[in-house]
Every structure is written in C-alpha cells, then in structure tokens.
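[1] Could you look at this predicted model? Sequence included:
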Amino acid sequence: MSSKKNKNIHFKLVGIKTSQFAIIEDNFKKEEDTDLNVKVNYGVDPDNHGVAVVFNVRFDCNKKPFLILEVEHHYSIKQEDWNSLLSEDGKTLNLSLDLARHLTVLTVGTTRGVLHSKVENTPYHQLILPTIDLTQFIKKPIDITLKA
C-alpha cells in the first residue's frame, strides 16, 4: 500500500469548466460581514482514465448566498498509473492524500482566477478567494466508486 502512496502519478489537465456562476444582488449588503463556504467533490470517468475535481465557492451575507461559483478541473491519468490507483476488485479509484490535495490545489488556484475575472470592474471586485489550507480541509485519501 505504501508504494501506491509514494508513487508519482502522471496526469495532465485536459479541461476547465465554470459550471456555475451567479450573483444574487438582493442578498448582498456592502455594510454587512460576509461568510465564505467551500465544498470539493470528486468524479471519475473510467473510460478516459479521467478524474474531475469540482470546487464550489459560496459567499454569504446574513446567511444568504450572494455569489456562487463552481469550477471543474478535468484530469487524465496515464494508463499505467490509472491501473495502480484501482482497488483490487477494480470498483474503486483510490486517490492518495497527496494526490487529492495536489489536484485540488490546482483547482482552487484556477477558481481564484475565475472569481477575479468574473468580478473585476464590478461592485464585487473586493471579493478574493483567500488561501485555503487543504491539509485541514482534506484529511484522508479519496476513494471514488466506479459505476458499473
């Protein structure tokens, strides 16, 4: 098992998609504090040896969302490395903690840039996605069930 954890996994970024973007102007009050909520999900495309990281950002004001952004990164894993990530029964893809964090760091950085691009020269230009310590956010390896 330790050889899986320490093995270099060869991958490439093959797609970026902004799957959600919305501003709900009525929920934003400039004089009020804002809260940030983030979520990350993982997906898999076994036919193309693909892994997706979906990062969702929501800015709230008075517990009501006023900006929602979701960015997807699609990665292709090299064939030999893909096989090494599969469980023995072939029903689960196992992303090591390091690999999950690495792929997510790349996605978070892109999300930060997308947010900047979307709000530049708008009343929301002061919104910046802060740095996120993914060692506190992702604490265990990610197992993704492959659909039959």
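    Alright, I've got the coordinates.

[2] contacts, neighbours, all on C-alpha from now
    OK.

[3] tally of neighbours for Val44?
    20 (other C-alpha atoms under 10 Å).

[4] Sorry, slip of the keys, the one I care about is Asn56.
    So Asn56, with other C-alpha under 10 Å, has 20 neighbours.

[5] try the one 10 residues further on
    Applying other C-alpha under 10 Å, we find 19 residues neighbouring Phe66.

[6] can you list contacts of the helix or strand containing it?
    Using DSSP states H and E, Phe66 maps to strand 64-77. Strand 64-77 is touched from outside by 9-28, 48-60, 107, 110-111, 115, with contacts defined as C-alpha atoms under 8 Å, 6 or more residues apart in numbering.

[7] Okay, one more to line up with it:
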Amino acid sequence: MTKFRMIGIHLDQFAILANNNPNEVLDMNTEINFKYAENGEKIACFVKFEFSTEQQKLMILAINCEFEIHKDDFKKLQKGETVTIPKELLEFFAVHTIGTARGIMFCKTESTQFNNVIIPPINVSDIIRNDMVIG
C-alpha cells in the first residue's frame, strides 16, 4: 500500500444559483481531474459537482485536495524520467476528495433549504479508467 497524506484542501467554487430548492429530482454532473506537481511527490485531485433541474442550475461545488506521497513509495513509482501513479491510488485520492466535498457542502448549505441536497455514492472505478503516466 502506498503511503500518502492530505496536505491541502481548497474550495475553488461554491455557489447557490437559485432562490428556491425545487421539490423534484436533481441531476448531478460530476468532474474529476488530477494534476501532478513537477517539484515533488504531490498530486492534486479536483472534483466539481453541478446540481440542476431541466430548467436551471441550482448549485455548484468545486474543490481540490492535495496529497503528498511518501518519498520511499514515490521512488517505487518512478522509472527513469517517467512516474506512473496507479489507477488504484488515484481512486483513493478521489474517494478522499469526494468525502471532503460532502463535508464542505454540508457546512455551506447548513440552515438553508439546500441542506437536503447530497452527493450520492460514486463509483470512482467507473470514472478513473487508467494509471496516470507523467514524463
């Protein structure tokens, strides 16, 4: 198991775009992306959620979490000039970031009519299909 730690949480965007939370099923669009820090053993996971109805967008939440991979484990991911971050490790980063987004959304919507909007379970294995190869 690759050792890592979360070293940063950043709220990139939060907006409630409607005055009322309609009593209908909401659509949720999800984006997950990763960036690699050239100067170290760091990966950032970016997630964005857009909640909408057929008529309008209601809420947007975008965050990123930064992760630092333990130096010894990072060396195992390097082969010459190439670094390969395994799909399974990216999935761990995504799961941690989505969980963090749930907490942020709960806090940001507390005492509003949007507090009942949730980020449902997400199978990140369906979204993240490959290793991340850098170099």
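    That came through, no problem. All values derive from a computational prediction rather than experimental measurement.

[8] from the contacts of strand 64-77 of structure 1, which would you call buried?
    Neighbour-count burial (16 or more other C-alpha atoms under 10 Å) is assigned, among those, to 9, 11, 13, 16, 18, 21, 23, 28, 49-60, 107, 110-111, 115.

[9] now the lengthiest helix in structure 2 and strand 57-69, what's the angle there?
    Assignment by DSSP state H gives helix 87-109 as the longest helix of structure 2. If you take axes from the mean of the first three to the mean of the last three C-alpha atoms, to 10 degrees, helix 87-109 of structure 2 sits at 130 degrees to strand 57-69.

[10] What residues in structure 1 pair up with helix 87-109 of structure 2?
    Mapped onto structure 1 using TM-score structural alignment, helix 87-109 of structure 2 covers residues 97-119.

[11] So the residue most central in space within structure 2, which state does it fall into?
    In structure 2, the centroid-proximal residue (C-alpha atoms, centre = their mean) is Val47; its distance is 3.2 Å. State at Val47 of structure 2, reduced to three classes by DSSP: H, G, I helix; E, B strand; the rest coil: strand.

[12] which position in structure 1 aligns with it?
    Val47 of structure 2 maps onto Phe55 in structure 1, by TM-score structural alignment.
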